[in-house]
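In: any chance you can model this:
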Amino acid sequence: MPAAAVPFTLPEGAPLLKVSDAVVSKVSGMLAEEGDPNLKLRIFVTGGGCSGFQYGFAYDEETKADDTTIEAGTLKVVVDNSSLQYMLGAEIDYEESLEGSRFVIRNPNAASTCGCGSSFSV
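Out: You can find the predicted model right below:
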């Protein structure tokens, strides 16, 4: 009989999400181009993708009642609590390479991920 999956728990004092300096730099520059100082980066999880769940990114002016706000340098990142449960302890990074540029999420809650890294299962 397979062992039951053990839910990920954060070590005492660990951040809810880690946002890299590369994300702060890239997104802060993109938000500055928008000219709206109230914009924040929203990260969310939805059903779909080839592994069951997929990550999404959007700009948002609103902070809703069930949102958690993470401040990383000058950047404010908002995540709704439903999504946060699947991303707790994840590291959000931004990479540029010869293949292109993309956001990368290293998620300790993901049991598996797809080849492109944009969807996962728990």
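
In: contacts, neighbours, all on C-alpha from now
Out: OK.

In: buried residues, the helix or strand encompassing residue 102. List them.
Out: Element membership of residue 102 [criterion: DSSP states H and E] is strand 100-106. Within strand 100-106, the residues that count as buried by 16 or more other C-alpha atoms under 10 Å are 104-105.

In: next SSE after it?
Out: Of the helices and strands lying after strand 100-106 in sequence (DSSP H and E), the nearest is strand 112-113.

In: residues contacting that next one, please?
Out: 51, 119-122 (C-alpha atoms under 8 Å, 6 or more residues apart in numbering).

In: please apply the same query to stretch 81-88.
Out: The contact list for stretch 81-88 (C-alpha under 8 Å, 6+ apart) reads 8-10, 16-17, 44-46, 66-68, 107-110, 122.

In: can you check stretch 51-71 too?
Out: Residues from elsewhere that reach stretch 51-71, judged by C-alpha under 8 Å, 6+ apart: 16-17, 38-48, 76-81, 112-114, 118-121.

In: next one: stretch 28-43
Out: 27, 55-62, 74-79.

In: restricted to strands, list these.
Out: Residues of the contacts of stretch 28-43 located in strands (DSSP state E): 55-60, 75-79.

In: dump these to JSON lines, plus neighbour count and distance to residue 91.
Out: What follows is the ones in strands among the contacts of stretch 28-43, written out as JSON lines (neighbours: other C-alpha atoms under 10 Å; distance: C-alpha to C-alpha, whole Å):
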{"residue": "55", "neighbour count": "20", "distance to residue 91": "13"}
{"residue": "56", "neighbour count": "12", "distance to residue 91": "14"}
{"residue": "57", "neighbour count": "12", "distance to residue 91": "14"}
{"residue": "58", "neighbour count": "11", "distance to residue 91": "17"}
{"residue": "59", "neighbour count": "17", "distance to residue 91": "19"}
{"residue": "60", "neighbour count": "14", "distance to residue 91": "20"}
{"residue": "75", "neighbour count": "19", "distance to residue 91": "15"}
{"residue": "76", "neighbour count": "17", "distance to residue 91": "15"}
{"residue": "77", "neighbour count": "22", "distance to residue 91": "13"}
{"residue": "78", "neighbour count": "24", "distance to residue 91": "14"}
{"residue": "79", "neighbour count": "23", "distance to residue 91": "13"}
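
In: following up with a second sequence; could you model it the same way so I can compare the two?
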Amino acid sequence: MKSELLITKDLTIEQVFENYPSKAQKLAQIMTNAGLHCVGCQASTFETLEQGMQGHGMKQEEINNLVYELNKVLNEKESTEDVKFTDFAAEKCKNFRKEDNHGFRVGLNKGSCGWTYDFKFKETKEDNEVEFKDKGIKVFIEKEHVDKFKGMVIDYVDGLQNAGFKVLNPNVKGTCGCGSSVTL
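Out: Next comes the predicted model:
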């Protein structure tokens, strides 16, 4: 029995985010990884997934693969566990830190259109922080933000245009047009 597709090639990019706000950040990352870089531009309000992909020179098979990957995300069970690293992000984190005992602080900065993530390496946690561990890495988070990070996965993207830590956070309710701020 074939399951019904919740996301189709005929939905606009904006409709995808409006229909699935808790998965918007992860869906946006999949679209961007597939070469659909108009996720945060004005075209996302009127352009369908298919039109956007075709506009970027993608073939029908690539469009079908994108739709499949987006629907796969909708069927994933959301984690309620602590912060986790992908294997690649953990490897990068270990390479970047100055000392083996340094932890990775994940913070939030309030901006004009939402929250942005702030990453830094530090030796010890502060009194207002809690500590988690994953894959041999200490993670420090301010106590007031712990609920905003439950189930969060930290990945590392290494591309021609961008490289850096990327957050997949199931608690995100929306993203701003610039693509760098989130609503939590």
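
In: if we can go back for a sec, ok, which pair from the contacts of stretch 28-43 of structure 1 is furthest apart?
Out: Farthest-apart pair in the contacts of stretch 28-43 of structure 1 is 55 and 74; separation 22.6 Å (C-alpha to C-alpha).

In: list the buried residues for the lengthiest helix in structure 1?
Out: The longest helix of structure 1 (DSSP state H) is helix 21-34. Of the residues in helix 21-34 of structure 1, 23-24, 27-28, 31 count as buried by neighbour count, 16+ other C-alpha under 10 Å.

In: and those residues as CSV, adding distance to residue 90 of structure 1?
Out: Output for the buried residues of helix 21-34 of structure 1, formatted as CSV (distance: C-alpha to C-alpha, whole Å):
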residue, distance to residue 90 of structure 1
23, 13
24, 15
27, 18
28, 20
31, 23
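
In: list just the nearest of the residues you listed to residue 95 of structure 1.
Out: Nearest to residue 95 of structure 1 among those: residue 23, at 8.6 Å, using C-alpha to C-alpha.

In: show me what the closest one lines up with in structure 2.
Out: Using TM-score structural alignment, the equivalent of residue 23 of structure 1 in structure 2 is residue 89.

In: surely that match and residue 155 touch.
Out: Yes - assessed by C-alpha atoms under 8 Å, residue 89 of structure 2 is found in contact with residue 155 at 4.9 Å.

In: what is in contact with these two at once?
Out: Residues touching both residue 89 of structure 2 and residue 155 (C-alpha under 8 Å, 6+ apart): residue 165.

In: that older thread, the strand holding residue 102 of structure 1 aligns to what range in structure 2?
Out: So strand 100-106 of structure 1 sits over residues 162-168 in structure 2, by TM-score structural alignment.

In: do the same with stretch 60-77 of structure 1
Out: Alignment note (TM-score structural alignment): stretch 60-77 of structure 1 is matched to residues 122-139 of structure 2.

In: ends of that stretch, what's the gap?
Out: End-to-end distance for stretch 122-139 of structure 2: 10 Å, by C-alpha to C-alpha, to the nearest Å.

In: counting contacts, what elements does whichever helix or strand residue 94 of structure 1 is part of pack onto?
Out: Element membership for residue 94 of structure 1, per DSSP H and E: strand 91-97. Applying 3 or more C-alpha pairs under 8 Å, 6 or more residues apart in numbering; DSSP states H and E, one finds that strand 91-97 of structure 1 contacts strand 18-19, helix 21-34, strand 100-106.

In: pull the residues that contact that strand.
Out: Outside strand 91-97 of structure 1, the residues within contact range by C-alpha under 8 Å, 6+ apart are 17-23, 26, 101-107.

In: mind listing what's buried in the following helix or strand past the longest helix of structure 1?
Out: Following helix 21-34 of structure 1 in sequence order, the next helix or strand is strand 40-48 (DSSP H and E). By neighbour count, with 16+ other C-alpha under 10 Å as the criterion, the buried positions of strand 40-48 of structure 1 are 40-45.
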